[in-house]
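Trainee: Here is a sequence with its predicted model. Questions after.
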Amino acid sequence: MSTMENAAATAAEDQEIEEYRPHRKWYRRPDIMVPVLLILLVYALLVGYVESPNFFRTKMEAPSGLVNFDWMWFFHLIPLMLQGLLVTIKGALLGFAVAVVLGLFFALGRRSKLPFVSWPVIAVIEFIRSTPVLVQLFFWLALERTIPVIDLSPIALLMVGLGVHYATYCSEAYRAGINSVDKGQWEAATALNLSPVTKWTRVVLPQAVPNVLPALGNYLVAAFKDAPMAFIIGVHGVLFFADQVAAETFRVTEPYLIAGVGFLMASLPAAWAVRQLERKIAYERV
């Protein structure tokens, strides 16, 4: 056998070994665990250190006039806007965490073959999806004030309101992803006599979740845009900052414009992070 043939055979063997090398567990992959730990750290910092301010008071006298745009006044409002933005990000991320987990249970409940399980879940999903989130926030506030046992802070009410609202949308995304799994995968899991937990965690969800990540990313961005409405239940976020500054100074252009910049500062990194996560776990689609 010539040298070239030996080299070709060796390369083929190496390729075969590489092809059949098993994937490492997700918790042993630094490219997955490092972002997960960073996300957990962000959640811990938001929960532990971000507090809702009682008021937003500027230290600089507002410029005179109601028409001309003042750049110095605009940049002066940035620190106050960031305080309100952190509160908004905290409420949106906590609510979305609830939505991602609760939405999966909604999707599984809707797929149940037991009518007394699937029908109530379907009714809840359709009812919540058909009512605006603003009305639902008022409902949770009224429920908290009606039942003395329930004593939740405004940010906790926002977390519950956004979480339940977007859980219904996430459940539909999960349902579409689960339905996209090939029928042969279900039959193979049944033929191998896999337990329901193993079938869902090792076969179905690893193939379904990558397909729904773009939709989940859209819901995360939408949650950032809906979270500022929680000022009606006492959450002093970025929209409350703009309202208070505009009411005190009678200048509306600068505070609302910088509030819009704050929305971009929150939404664009979130959308980028979801795209990176989708790329990291794309191998599950194969």
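Mentor: Yep, it's here.
Trainee: contacts and neighbour counts: CA atoms only from here.
Mentor: Fine.
Trainee: the longest helix in the chain is where?
Mentor: For the chain, the helix reaching the highest residue count under DSSP state H is reported as helix 78-110.
Trainee: Buried residues of that one, list them for me.
Mentor: Residues 80-100, 102-110 are the ones in helix 78-110 that count as buried (16 or more other Cα atoms under 10 Å).
Trainee: could you point out which element follows it?
Mentor: The C-terminal neighbour of helix 78-110 among helices and strands, as given by DSSP states H and E, is helix 115-129.
Trainee: Contacts for that following helix, please.
Mentor: Outside of helix 115-129, the residues within contact range by Cα atoms under 8 Å, 6 or more residues apart in numbering are 106, 109-112, 165, 168-169.
Trainee: and with 6 Å instead?
Mentor: Applying Cα atoms under 6 Å, 6 or more residues apart in numbering, the contact partners of helix 115-129 are 109-110, 112, 168.
Trainee: Just flag the most distant two among the residues you listed.
Mentor: The distance between the two most remote of those (Cα to Cα) is 15.9 Å, for Ser112 and Thr168.
Trainee: let's bring in a second model and compare:
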Amino acid sequence: MRPAIDFNTFWDWTAAAEVLPELLTAFVQVTLLVTVVGTIIASLVGLLLAVAVQVLPVWLSKPLRWVMDFVRMTPLIIQLIFVSFVVPSGWLPLLWVGTVVIGVHYSTYMAESYIAGIASVDKGQWEAARALSLPQARTWRDIVLPQALRATLPSLGNWTISMFKDTPFLFAIFVVEMVTTAQQYGANTFRYTEAFTIAGLIFLAASLVTAVAVRKLEKSLAY
């Protein structure tokens, strides 16, 4: 007869209580900060890229698309390592180097979502704007972009959650975020189960909150 499995062998509530404050601190100071700032960078740069692709002449928009494809198709961890070596030591903290790299990387994904949203705007809207002799800037600001943003909001929310889950790649440039904190705690105490389980639950909770917030925002912007 097999001996009963002792739950205390796999889980120690004392270790869980000890590591929780460390993980929450790393989450707020690094993981959440990088995600919020990175999302702002990605959403703004992505919007600029999407509009630029639409309005620039072909000889400029085509090379821009090549650059976007290159950034999107290159692994994020490689970009983090490369840029961390290129940026002069001491010129910018590695935390902010990683934040900018992640933001720019995801801006190419968000740009594609914006482009799809712009394409979803009915052609009659463009024709009506031309018939009214509206300036191009006003057409984009008052007619095209509001409709495109409503269409792309769910996709942008998904990219934000993906960015949030990619923050552990910051370990490659020696930025100690939540997962690295869990790993370090496990290495020091040999209690990996508690550290990584709690880190995973924090990721899950934050992702669920983000998803719910995006859905509510989507409903509030619905026609």
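Mentor: Looks like it arrived, so ask away. In this text the structure is predicted, and so the values were computed from the model without any measurement.
Trainee: picking up where we left off before, got JSON lines for the contacts of helix 115-129 of structure 1, with distance to Pro120 of structure 1 too?
Mentor: Supplementary listing: those in JSON lines, determined by distance: Cα to Cα, whole Å:
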{"residue": "Gly109", "distance to Pro120 of structure 1": "9"}
{"residue": "Arg110", "distance to Pro120 of structure 1": "9"}
{"residue": "Ser112", "distance to Pro120 of structure 1": "11"}
{"residue": "Thr168", "distance to Pro120 of structure 1": "13"}
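Trainee: Out of those, which comes closest to Leu158 of structure 1?
Mentor: Using Cα to Cα, Thr168 comes nearest to Leu158 of structure 1 of the contacts of helix 115-129 of structure 1, at 15.8 Å.
Trainee: quick one: what's aligned to the closest one in structure 2?
Mentor: In structure 2, the residue matched to Thr168 of structure 1 (TM-score structural alignment) is Thr108.
Trainee: swap in Thr131 of structure 1?
Mentor: Per TM-score structural alignment, Thr131 of structure 1 is aligned with Thr74.
Trainee: Next: Asp182 of structure 1.
Mentor: Under the alignment (TM-score structural alignment), Asp182 of structure 1 pairs with Asp122 in structure 2.
Trainee: does Tyr192 of structure 2 really touch Gln183, like I thought?
Mentor: No: the pair Tyr192 of structure 2 / Gln183 is not scored as a contact, 7.0 Å apart, by Cα atoms under 6 Å.
Trainee: The most centrally placed residue in structure 2: what's it in contact with?
Mentor: Here the mean C-alpha position of structure 2 is nearest to the C-alpha of Met163 (Cα atoms, centre = their mean), at a distance of 2.7 Å. Under the criterion of Cα under 6 Å, 6+ apart, Met163 of structure 2 has no contact partners.
Trainee: element containing the corresponding residue of structure 1 for it?
Mentor: Correspondence of Met163 of structure 2 to structure 1, assessed by TM-score structural alignment: Ala223. Assigning secondary structure by DSSP H and E places Ala223 of structure 1 in helix 205-226.
Trainee: After the helix or strand containing Thr108 of structure 2, which helix or strand is next?
Mentor: Using DSSP H and E, Thr108 of structure 2 falls within helix 94-119. Using DSSP H and E, the helix or strand that follows helix 94-119 of structure 2 in sequence is helix 123-131.
Trainee: mean offset of that next one relative to structure 1 (after superposition)
Mentor: On superposition with structure 1, the mean distance recorded for helix 123-131 of structure 2 (mean Cα distance after the TM-score superposition for structure 1) is 0.4 Å.
Trainee: Stretch 200-210 of structure 2 now?
Mentor: Superposing on structure 1 and averaging over aligned pairs (mean Cα distance after the TM-score superposition for structure 1), stretch 200-210 of structure 2 comes out at 1.3 Å.
Trainee: Could you tell me where that stretch falls in structure 1?
Mentor: So stretch 200-210 of structure 2 is aligned with residues 260-270, judged by TM-score structural alignment.
Trainee: Report the buried residues of that stretch.
Mentor: Buried residues in stretch 260-270 of structure 1, counted by 16+ other Cα under 10 Å: 260, 262-263, 266-267, 270.
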